[in-house]
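Colleague: Next comes the sequence, and after it the predicted model I'd like to discuss.
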Amino acid sequence: MSSASDGLDPGTGGGSEEQRQRGIWILLAAALAFAVLVLPQVVEGDDTTSFAGSALPAGGASRPPTSPGGLPGVTPTGLPSASLPGYGSGDGGGGARPTGTQAPATPTPAPDPTEEAYRAVRPGDCLAVYDTGYGDYNTRMPVPVDCGAGRAFMWVSAVRGSGGACPQGPGQNYLSYTSRGRTTALCLTRQYKAGYCLLAEQTGSGRQARMNAGLMTVVDCEAKRVPARYNRILHITGVYQAPANASAANCARVRGDRTSYWSWLVNGGRTLLCTMVYQG
């Protein structure tokens, strides 16, 4: 009797052990299913927003924030992303927040090549520009050329903030350009060379003849057509330092010269310009 009472009942004791083992396997299987099916979804969902509005861990690679449509977020023009609230910078601080925001940067204006060309011109430069006779200049882009070149028609005496500040007179004028409310005026003095031609308008004849010259113009001496406001082509015969009481009489090139000359005092009265009607 004593030996029977000290032992385990094979029918009941063994059944309980098997149930406990089965319960343990069920729990393990449930835990495994949770890890496989549920846990990855939580990590993936958290990963899509884990960098929004917080600093990245040291050494972490940043990723552009996403817009509601899933496209990479676009930083507004002129605002660096680090200046926007919620866009952290990787400083190793874990959950550190930006200490402040920067003021929006002033947009950089688009370059204006013409304005840059005007502002690059300096007093003493020479330009290949001239009055066409049609009410405009041959170019609006003042590119400097060597003052000894044949096409160096204008000498820049000064650079001013308005054309009204430039010297005015025979053989003088200005070329200006305004951009963004700022004007650059190039004060021009015509460079005359013997052998070149310019445009003029003659009224009357004989002793009553008058000649109005376009002193800033340049024209082909053999041009078959001229602008409507002109009817003569004048040939430059000489450019001299003006003597006292200068006149066309000082244009004679030889003793007894009977050529009909037309003359002007230019360059502030310091230069005598001598011309004649072009004969071909």
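Modeller: On my side now, so go ahead.
Colleague: only C-alpha atoms for contact and neighbour calcs from this point on.
Modeller: OK.
Colleague: And the strands in the stretch 1-150 of the chain, which stretches?
Modeller: Ranges of strands in the stretch 1-150 of the chain, per DSSP state E, counting those that start in this stretch, are 126-127, 144-145.
Colleague: among those strands, which is nearest Val38?
Modeller: Ranking the strands of the stretch 1-150 of the chain by proximity to Val38 (C-alpha to C-alpha) places strand 144-145 first, at 75.8 Å.
Colleague: Tell me the helix or strand right after the closest one.
Modeller: Next helix or strand after strand 144-145 toward the C-terminus (DSSP states H and E): strand 154-160.
Colleague: For the following helix or strand past that next one, buried residues please.
Modeller: Heading C-terminal from strand 154-160, the first helix or strand you meet, by DSSP H and E, is strand 172-179. Judged by neighbour count using 16 or more other C-alpha atoms under 10 Å, the buried positions of strand 172-179 are Gln172, Asn173, Tyr174, Leu175, Ser176, Tyr177.
Colleague: and which of those is nearest Ala165?
Modeller: Closest approach between the buried residues of strand 172-179 and Ala165, by C-alpha to C-alpha: Tyr174, at 9.4 Å.
Colleague: quick one on the thing from earlier: turn the strands of the stretch 1-150 of the chain into a markdown table, columns for distance to Arg253 and mean neighbour count.
Modeller: Listed next are the strands of the stretch 1-150 of the chain as a markdown table, based on distance: least, C-alpha to C-alpha, whole Å; neighbours: other C-alpha atoms under 10 Å:
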| stretch | distance to Arg253 | mean neighbour count |
| --- | --- | --- |
| strand 126-127 | 29 | 26 |
| strand 144-145 | 31 | 18 |
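Colleague: Among these, which comes closest to Trp155?
Modeller: strand 126-127 (4.5 Å).
Colleague: Second structure for comparison follows:
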Amino acid sequence: MSFYPGASGDSDDDGDDLTSGTRIHVRGDGHSRIRVAGRDMNTSYFVSASSAALVALVGLVILLGMWQPWQEEAAAGGERDRVGAAIGSDAPGGTPTKPVPYPEPPTPSEEDTQPPAPEPTPTSASPTPSPPNAIDGAFASAVLGTCLNVYDDGWGKLSHHRPLPVDCGANYAYSKVSMVTTVASNCPQGAGQRGWGHVNADGSTIALCLDRVFAVGQCFPATLTRQADGSFRSEGRLFSVWGCDRTQVPSGQNAIMVITAVLDSGNCPQRSDRRTFSWPVFNGGDTVCAVQQRN
């Protein structure tokens, strides 16, 4: 007796196709021949032919229950769900569900596969220099022989906070640089002279030694004191420039003097209408001659 559901392919001695499918052949000699998916499975029986057929049928059912090729196909389909578009279901007639895929490791990008770039080597770049300070530059440019529009304002302060170079022939060239040094105390401190110190932005120091530029017609404040013998003692603020037409003088002063001559030697010329006073300047190198201004 033979039983074969859906067999196809090669044939056995009876002409049957034995390549694939399931075939059960029960023979009268007490043996049975079962062929599943092209493989032979032989067994013996000791029951009647009808019982043997029943046993073979039960064995087939058990074998198919263990093999379940459709589950392999469904499993293959479920695996495709993870990478493709196929969708499986948990039970027949159930709502289709898509299995949650395992997280795949990220594909390395081109940047990840490249060796890391070396860290840039720090360079000792020179710091950007600060813009030059205007006052520092003015002091640096006032070299020996430079004439300036700078003088004592009559109150002990200079007229400008930085050097203002001018033409030495101008009538407002009131001082001249006689030496450049580091501190004002290095400058000569005689009549008609003054040191002008400055601290630069970088902490360095500079000092301009100035000589007063005297000219006929200029005025300066002074103190005149009559002595017991009738003579006058004069103290003039020789580095100051004062308006000749002014009616007031700085505190402590009582006269405005107008320059009548500047001599490098000799005596000052006298006038008949008023007393002439003289002041040695530049450590005796010159003499300033002046009379009291009358308003």
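Modeller: Looks like it arrived, so ask away. Keep in mind that this is a model prediction, so the values were computed, not measured.
Colleague: Can I get the buried residues of strand 172-179 of the first structure in JSON lines including distance to Met141 of the first structure?
Modeller: JSON lines is the format used below for the buried residues of strand 172-179 of the first structure (distance: C-alpha to C-alpha, whole Å):
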{"residue": "Gln172", "distance to Met141 of the first structure": "19"}
{"residue": "Asn173", "distance to Met141 of the first structure": "16"}
{"residue": "Tyr174", "distance to Met141 of the first structure": "13"}
{"residue": "Leu175", "distance to Met141 of the first structure": "10"}
{"residue": "Ser176", "distance to Met141 of the first structure": "10"}
{"residue": "Tyr177", "distance to Met141 of the first structure": "10"}
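Colleague: Distance of the residue positioned nearest the centre of the first structure relative to Tyr177 of the first structure?
Modeller: By C-alpha atoms, centre = their mean, the first structure has its centre lying nearest to Pro111, at 1.0 Å. Distance of Pro111 of the first structure to Tyr177 of the first structure, given as C-alpha to C-alpha, to the nearest Å: 15 Å.
Colleague: and the corresponding residue of the second structure for Gln168 of the first structure, what does it touch?
Modeller: Aligning on TM-score structural alignment places Gln168 of the first structure opposite Gln189 in the second structure. If you count contacts by C-alpha atoms under 8 Å, 6 or more residues apart in numbering, Gln189 of the second structure has them with Gly195.
Colleague: ok, Gly285 of the second structure - how many residues close by?
Modeller: Residues near Gly285 of the second structure, counting by other C-alpha atoms under 10 Å, number 10.
Colleague: same deal with Met41 of the second structure?
Modeller: Residues near Met41 of the second structure, counting by other C-alpha under 10 Å, number 12.
Colleague: Disregarding flanking residues, what is the spatial nearest neighbour of it?
Modeller: Ile34 (4.8 Å; C-alpha to C-alpha, 6 or more residues apart in numbering).
Colleague: Hmm, Ile24 and that neighbour touching each other?
Modeller: Yes - contact criterion C-alpha atoms under 8 Å: Ile34 of the second structure and Ile24 qualify, at 4.3 Å.
Colleague: if I look at Leu272 of the first structure, how far off is Tyr118 of the first structure?
Modeller: Per C-alpha to C-alpha, Leu272 of the first structure is found 30 Å from Tyr118 of the first structure.
Colleague: neighbours around Asn138 of the first structure, how many?
Modeller: Around Asn138 of the first structure there are 15 other residues, counting by other C-alpha under 10 Å.
Colleague: Repeat that for Pro250 of the second structure.
Modeller: For Pro250 of the second structure, using other C-alpha under 10 Å, the count is 15.
Colleague: Please apply the same query to Glu111 of the second structure.
Modeller: Neighbourhood size, Glu111 of the second structure [other C-alpha under 10 Å]: 8.
Colleague: What's the separation between it and Ala117 of the second structure?
Modeller: Distance from Glu111 of the second structure to Ala117 of the second structure, by C-alpha to C-alpha: 10 Å.
Colleague: Likewise for Asn200 of the second structure?
Modeller: Applying C-alpha to C-alpha to Asn200 of the second structure and Ala117 of the second structure gives a distance of 46 Å.
Colleague: Thr146 of the second structure too?
Modeller: Going from Thr146 of the second structure to Ala117 of the second structure by C-alpha to C-alpha gives 60 Å.
Colleague: Repeat that for Val216 of the second structure.
Modeller: Val216 of the second structure is 79 Å from Ala117 of the second structure, where distance means C-alpha to C-alpha.
Colleague: what separates Ser179 of the first structure from Asn173 of the first structure, distance-wise?
Modeller: Separation of Ser179 of the first structure from Asn173 of the first structure (C-alpha to C-alpha) stands at 20 Å.
Colleague: re earlier: of Thr146 and Ala117 of the second structure, who's got more company?
Modeller: In terms of neighbours (other C-alpha under 10 Å), Thr146 is the more surrounded of Thr146 of the second structure and Ala117; the figures are 20 against 6.
Colleague: hmm, back to that, out of the strands of the stretch 1-150 of the first structure, nearest to Thr99 of the first structure?
Modeller: Closest of the strands of the stretch 1-150 of the first structure to Thr99 of the first structure is strand 144-145, at 52.1 Å (criterion: C-alpha to C-alpha).
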